[in-house]
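Engineer: Model the following, please.
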Amino acid sequence: MPEIQLIIRRTIKPIRIGKLESVMTPGVFIFISMIFYVTSSYSLQRLCKKLEIKPTWLSWTPFSPVLMYKAGGQAWWWFILLLFPFIQFIALIVLLIAWVRIFQRSGWKLAIVPLISSILFEVSIGGSILLFIVSFMTSSPPYKMAVEQVKQNSMVVESLGKPISTGWFVQGNLTTSFDGGSACLVIPVSGSKTKGEIYVDAQQQNGEWNFRELVVEVEGRNEPIVLAAPPPGSQGSLCF
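Structural biologist: So this is what the prediction gives:
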């Protein structure tokens, strides 16, 4: 069966979802990415015309690093090595050396715009992908069901304090297919008193999501708050 599987890891400090969504969406990031793309491509094309590096139209394609290497006096095939893990580190160092030479040849006024806009373009593309994945995860039924139950549980509310907010960067994986699915999520949560994490183990059968396990671990509390536990005699949690 066709399957979609998305796995994301929490690596940064959680940010409240409401604050993030009110400022940034995947669409906004894509729009910003397009601005940086046009700026970097056009400015690189101008730079290459001055340095007589051809073909200048490559600046508008994914092969634009070829022009950067050539403009910096390096072999174009270093671009190919960017595609291979481990070796790409060396290729990046060579690219950095190429940019140093580009600055020496053209001056910083002409070279600074394509350099900075190219970096910002790559960052914005990564941000667009990240926000799309986060949006997919936080709009999924198991995520919404878990957060709703947590906010309605009096023991959780008492332990965390009101208002309860969730972090936007979720750890875990979500798998869906035509005949079922599963979700193993760790959702950052915080209140006015302290913070914690929601552990979600959910299964989808016949289009319906059900929790195998739903647990909230509160910072400073010895025992976790169990909202749903695996049935007796089962294998237990499939996630944690």
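
Engineer: C-alpha from now on. contacts and neighbour counts both.
Structural biologist: Will do.

Engineer: For stretch 219-231, buried residues please.
Structural biologist: Within stretch 219-231, the residues that count as buried by 16 or more other Cα atoms under 10 Å are 219, 225, 227-228.

Engineer: ok, longest helix in the protein?
Structural biologist: Longest helix in the chain by number of residues (criterion: DSSP state H): helix 108-138.

Engineer: Return the distance of the residue nearest to Ile30 when sequence neighbours are not counted relative to Ser33.
Structural biologist: Excluding the flanking residues, the one nearest Ile30 by Cα to Cα, 6 or more residues apart in numbering is Ser128, at 6.0 Å. Ser128 sits 8 Å away from Ser33, going by Cα to Cα, to the nearest Å.

Engineer: Tell me how far the residue most central in space within the chain lies from Ile30.
Structural biologist: When the chain is reduced to its mean C-alpha position, the closest residue under Cα atoms, centre = their mean turns out to be Leu130, at 2.4 Å. Leu130 sits 11 Å away from Ile30 when distances are taken as Cα to Cα.

Engineer: With Glu21 instead?
Structural biologist: Distance from Glu21 to Ile30, by Cα to Cα: 15 Å.

Engineer: Of these two, give the one with the bigger neighbour count.
Structural biologist: Ile30 (18 against 13; other Cα atoms under 10 Å).

Engineer: What is the helix or strand that contains that one packed up against?
Structural biologist: If you go by DSSP states H and E, Ile30 is part of helix 26-51. Counting contacts by 3 or more Cα pairs under 8 Å, 6 or more residues apart in numbering; DSSP states H and E, helix 26-51 packs against helix 64-71, helix 87-106, helix 108-138.

Engineer: okay if I get the ones you listed as a markdown table plus distance to Phe169?
Structural biologist: Shown next, in a markdown table, are those (distance: least, Cα to Cα, whole Å):
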| stretch | distance to Phe169 |
| --- | --- |
| helix 64-71 | 32 |
| helix 87-106 | 28 |
| helix 108-138 | 7 |
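
Engineer: structure for this one too, so we can compare:
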Amino acid sequence: MRAPLGKELLYSGVLCAGIGPLLYYFIQKGLSRTEYYQMALEQLHSHTKALEALGSPLTVHRLPMLSQDHSVDINSAQLKIPVSGPKAKGHLYTRSSRGAPFQRWHLQEVILKLQDGQQIPVFRRSEAEK
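Structural biologist: Now for the predicted structure:
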């Protein structure tokens, strides 16, 4: 015997409402574990001027999933990572690349842009390294 259409719609709605946040969580977790994301945050954590501008403790926020500031493909990645501290808020703009699939990622550039307009270059790969 088949359930009434109303119940099927209700169950489908509950299922979709539960899957959406779960999927968002796993995408966030996956991105935060990528090599290019981790390398950018390591650069931020080791940059004295950037840390002084933000203050301590530093908070790294979730990436907005629908942002046009993110671009990741097989050989390049660009992210805009929201960060904040007690003194300031801003975004960490990162660019990374790799020569071919399954090779290591290399940071190209990391820039901290604060809400007040200040820009702090955190990392830039030199031409000699490329």
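
Engineer: still on that earlier bit, please state the offset of the helix holding Ile30 of the first structure from the chain centre?
Structural biologist: On the basis of Cα atoms, centre = their mean, to the nearest Å, helix 26-51 of the first structure sits 22 Å off its chain's mean C-alpha point.

Engineer: Stretch 168-186 of the first structure now?
Structural biologist: Per Cα atoms, centre = their mean, the centroid offset for stretch 168-186 of the first structure relative to its chain is 15 Å.

Engineer: for the second structure, what spans make up the helices?
Structural biologist: Using DSSP H, helices in the second structure cover 5-32, 35-45, 48-54.

Engineer: list the buried ones in the helix holding Ile30 of the first structure?
Structural biologist: Counting neighbours by 16+ other Cα under 10 Å, one finds that the buried residues in helix 26-51 of the first structure are 26, 29-30, 32-33, 36-48.

Engineer: if you skip the residues just before and after it, what's nearest to the aligned partner of Ile225 of the first structure in the second structure?
Structural biologist: Structural alignment (TM-score structural alignment) places Ile225 of the first structure against Ile120 in the second structure. Nearest residue to Ile120 of the second structure, sequence neighbours excluded (Cα to Cα, 6+ apart): Leu112, at 5.0 Å.

Engineer: Give me the contacts around stretch 57-75 of the second structure.
Structural biologist: Residues outside stretch 57-75 of the second structure that contact it (Cα atoms under 8 Å, 6 or more residues apart in numbering): 28, 51, 77-86, 97-101.

Engineer: Kindly recompute the last result at 7 Å.
Structural biologist: 28, 77-85, 97-101 (Cα atoms under 7 Å, 6 or more residues apart in numbering).

Engineer: ok so, going back, next one: the residue nearest to Ile30 of the first structure relative to Ser139 of the first structure, how far apart?
Structural biologist: 16 Å.

Engineer: Which one of these two is surrounded by more residues?
Structural biologist: Neighbour count, other Cα under 10 Å: between Ser128 of the first structure and Ser139, Ser128 has more, with 22 against 11.

Engineer: my guess is that one contacts Ile32, does it?
Structural biologist: No - here Ser128 of the first structure lies out of contact with Ile32, judged by Cα atoms under 7 Å, at a distance of 9.3 Å.

Engineer: burial of Asp152 of the first structure, as a residue count?
Structural biologist: Quick fix: residue 152 of the first structure reads Gln, not Asp. 10.

Engineer: Now do the same for it: its match in the second structure.
Structural biologist: Gln152 of the first structure maps onto Ser46 in the second structure, with residues paired by TM-score structural alignment.

Engineer: show me the contacts for its match.
Structural biologist: Contacts for Ser46 of the second structure (Cα under 7 Å, 6+ apart) come out as none.

Engineer: give me that answer again for 10 Å
Structural biologist: By Cα atoms under 10 Å, 6 or more residues apart in numbering, the residues touching Ser46 of the second structure are Val122.

Engineer: so where is stretch 188-196 of the first structure in the second structure?
Structural biologist: Against the second structure, stretch 188-196 of the first structure falls on residues 82-90 (TM-score structural alignment).

Engineer: who's in contact with that stretch?
Structural biologist: 41, 44, 51-64, 80-81, 91-93, 112-119.

Engineer: got the end-to-end distance for that stretch?
Structural biologist: End-to-end distance of stretch 82-90 of the second structure: 6 Å, with Cα to Cα as the criterion.
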